[in-house]
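Trainee: Mind folding the following:
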Amino acid sequence: MKYYVLSLLLIISTYASAQEEDRQKENDIPITTSTTYGYELVVPDLEIPWGMDFMPDGSFLITEKSGSLIHFKDGKKTVIKGTPDVYARGQGGLLDVRLSPNYSDDKSIYLTHSSTAGDAKGGHTALMKATLNGDALTDQKVLYKATPNTTKGQHWGSRIVFDADGHVFFTVGERGERDVNPQDITRDGGKVYRLNLDGSIPKDNPFVGQPNAKEAIWSYGHRNPQGMDVNPTTGDIWVHEHGPRGGDEINVIKKGANYGWPLITYGINYSGTEITDQREKEGMEQPLYYWLPSIAPSGMAFVTGDQYPELKGNLLVGSLKFQYLEADYLNDGQVVKREKLLEDIGRIRDINSAPDGTIYVSVEGKGIVKLIINKEQ
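Mentor: The predicted structure follows:
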């Protein structure tokens, strides 16, 4: 019996690998390795620095997934008081952080975290706004709390960006409930959300007025989006999200659009079995790009600074699985070339471009590093 089971597992694994190879040929952009870039460690000794943003004076705000918000300035780490309690389960914890686009006036920051608020056991993703008052958070207000809670530990999302029209966008993963959440606009999870900066629902959100709809939803049919940035040329919101085994995706987010999960996917179950044989369906968006095999993407940033001439205008994505920084070179909005940067640096969790265009990367077990061009280049 044991021999039979092992043989069956080997057959499934071999079949799955063959499937991945066949599907890879459909979207094959081989990745090369660049030695042009290196890094300098700027903020040392961090465990899982999930999110980061930059203060007006150039110092850092950094979230540790375990629940701490850190202000790093002049070589010193100060732990901010008054951060929300987090449901630290699985991939949940204190997640993204972004300064308000009106920070100079309102001193507000936005945070996403795993929250236990609500009647059911477990938790779900919440978006909070608070005032940073010295080394403490005050005037805390939860702008959105996804429901219902679950004790599952996976797929919380969650990234935050702002558009030029006074809206905050944030992502929530489907919380391991792929068959009920992502395709149902009356349920949270597997969505990109859009709110006004005060947490109110914009009147032009796509599902406003629909019966029982979660009116904060901007797009749906997502799995677990952990990278998001605003394209500086077009103003479009770009998101990447984890696929299952294969099928990580980059998507350009459109109002009211359905991105298909799990009804269409380029991935398969971790066991090697099919999720679906459908890769396209009418009324569902195709990814701008998809990875086979999965790289487990986290963090995303467009390069805008003149410090990196070859990278300017292109996209950076972190790989948790393969532990490198990926440069995706774009032509007419499509990925045409891929490069590994900072190979074997560790599990990359976040990428952000400072106001001066300098790229910073957060690495689990290491800290925050600055991307530099090697002197010998």
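
Trainee: alpha carbons only for contacts and neighbour counts from here, please
Mentor: Will do.

Trainee: Let me see the contact set for the residue lying closest to residue 240 once chain neighbours are set aside.
Mentor: Nearest non-adjacent residue to residue 240, counting by Cα to Cα, 6 or more residues apart in numbering: residue 250, 4.2 Å away. Shown in contact with residue 250 (Cα atoms under 8 Å, 6 or more residues apart in numbering): 238, 239, 240, 241, 287, 288, 289, 290.

Trainee: element containing the first one?
Mentor: Same thing as residue 238. strand 237-241 (DSSP states H and E).

Trainee: What of the last one?
Mentor: With secondary structure defined by DSSP H and E, residue 290 is part of strand 289-291.

Trainee: Would you do the same for the sequence below? I want to compare the two.
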Amino acid sequence: MQKLSSTARPLLLAAALASSFLVAGTVFARDVVVRTETGNVKVTEFATGLDTPWSIAFLPDGRLLVTERPGRLRVVGTDGSLSEPIAGVPAVHARGQGGLLDVVLSPSYAEDGVIVFSYAEPTSRGGRTAVARARLDLERMELQDVRRIFAQNEDPSGNQHWGSRLVFAPDGTLFVTLGDRGGARDRAPALDSHIGKVVRIALDGSVPPDNPFIGRTGVLPEIWSYGHRNIQGAALHPETGELWTHEHGPQGGDELNRTRAGLNYGWPEVTYGREYVTGRKIGEGSSRADVEPPVLQWTPSIAPAGMAFYTGDVFPQWKGNVLVGALKYQLVARLVLDGNAVRHEERMLTELGRRIRDVRQGPDGHVWLLDETEGRVLRLDPAQ
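Mentor: The predicted structure follows:
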């Protein structure tokens, strides 16, 4: 495990294109240019007017799907225009950190138009993280044949820590990240609970026969890994196909993990984080023989959100890097890997002063961001 210095900072802001940049904390016009260690980067305001956007997915025709946490799914046109909300989205528990969350296209989307999305499903106690599949009809702008394929088996009260990233594995199975819901953190190590887990299911909701806990009495067979706090970033390593995730720590101790089958990631017994308010140590320490250590931990916490391995040609200097958005520190962290270790971190785009909720590489190799603060879709391009 590696901890990088919290003093790592990007270089200073370069001149904005056509003097369009205003100081951090104000809205900027369409394009700005910032300096990074690998050259200038242009930040383009591609779409505006979203309400707490959470996730981006790329449609084959160049348009985007974007979720809004209050419960709306919209199409963003190639010109940046926003559609009306798509009909047919189930009711969501849009309180606190809950609502409509991740969205991905199924591997068979080109044939059947199926998408998958996660959301905070309302229950009598409040809500639980759930996943549904549906057919997206772009002519009628509606979801059809909506079917829930997974829901947490517990619905503790409270409105925090829903997790909720979705990643399709190369074999077509689906990883779902599930938070500890805040007050239920002691259930994160329990193998009869979905609290604080990553689960792996098939697109019809069934359990793959090679999951790590198949056949174990008293253990939920869909569990892939356990001991997580609140995973809000997940992506497959482009070379190994391995699932990597990052999760929020409490006061410190955000983690980047190789999230492997059957392993315990420690929360809340083993963590670098400390209690809010009191600052007291949580659990028994930061390491234990039966707990998988993080690849990287951030203290103080950056509040990571969204994650992508960069494999495109638009930014050749970033190939193989991990890009991580951050809410609290309002940045994009570029992590340079050496095998499975992080050897360098650059903190980019701090000048924008915006909470970066999602980070994606588009099919064209551009990097796309969701600015939660101002409700915008941003695109990154090299600048001359």
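
Trainee: what TM-score do we get after superposing?
Mentor: Overlay of the two chains. TM-score (TM-score structural alignment, normalised by the length of the first structure): 0.90; 350 aligned residues with a Cα RMSD of 1.6 Å.

Trainee: so residue 364 of the first structure sits right up against residue 324, yeah?
Mentor: No - between residue 364 of the first structure and residue 324 there is no contact, the gap being 12.0 Å when judged by Cα atoms under 8 Å.

Trainee: Now the common contact residues for these two.
Mentor: Contacts common to residue 364 of the first structure and residue 324, judged by Cα under 8 Å, 6+ apart, are 346, 347, 348.

Trainee: need the contact list for the first one.
Mentor: Residues in contact with residue 346 of the first structure (Cα under 8 Å, 6+ apart) are 320, 323, 324, 363, 364, 365, 366.

Trainee: got a list of what the one residue sitting closest to the centre of the first structure touches?
Mentor: For the first structure, the residue sitting closest to the mean C-alpha position, by Cα atoms, centre = their mean, is residue 226 at 1.5 Å. Each residue near residue 226 of the first structure by Cα under 8 Å, 6+ apart is listed here: 157, 158, 159, 171, 239, 240, 241, 242, 297, 298, 299.

Trainee: corresponding residue for residue 10 of the second structure in the first structure?
Mentor: Counting by TM-score structural alignment, residue 10 of the second structure corresponds to residue 33 in the first structure.

Trainee: Distance of that match relative to residue 325 of the first structure?
Mentor: As defined by Cα to Cα, to the nearest Å, residue 33 of the first structure lies at a distance of 10 Å from residue 325 of the first structure.

Trainee: Could you do residue 255 of the first structure as well?
Mentor: Residue 255 of the first structure sits 30 Å away from residue 325 of the first structure, taking Cα to Cα as the criterion.

Trainee: Neighbour count for the two, which is higher?
Mentor: residue 325 (28 against 15; other Cα atoms under 10 Å).

Trainee: What's the local residue count around residue 61 of the second structure?
Mentor: 8.

Trainee: per the alignment, it corresponds to what in the first structure?
Mentor: Match for residue 61 of the second structure (TM-score structural alignment): residue 57.

Trainee: May I ask which helix or strand encompasses that match?
Mentor: Short version, using DSSP H and E: residue 57 of the first structure is in no helix or strand.

Trainee: go on, residue 12 of the first structure?
Mentor: Applying DSSP H and E, one finds residue 12 of the first structure within helix 2-24.
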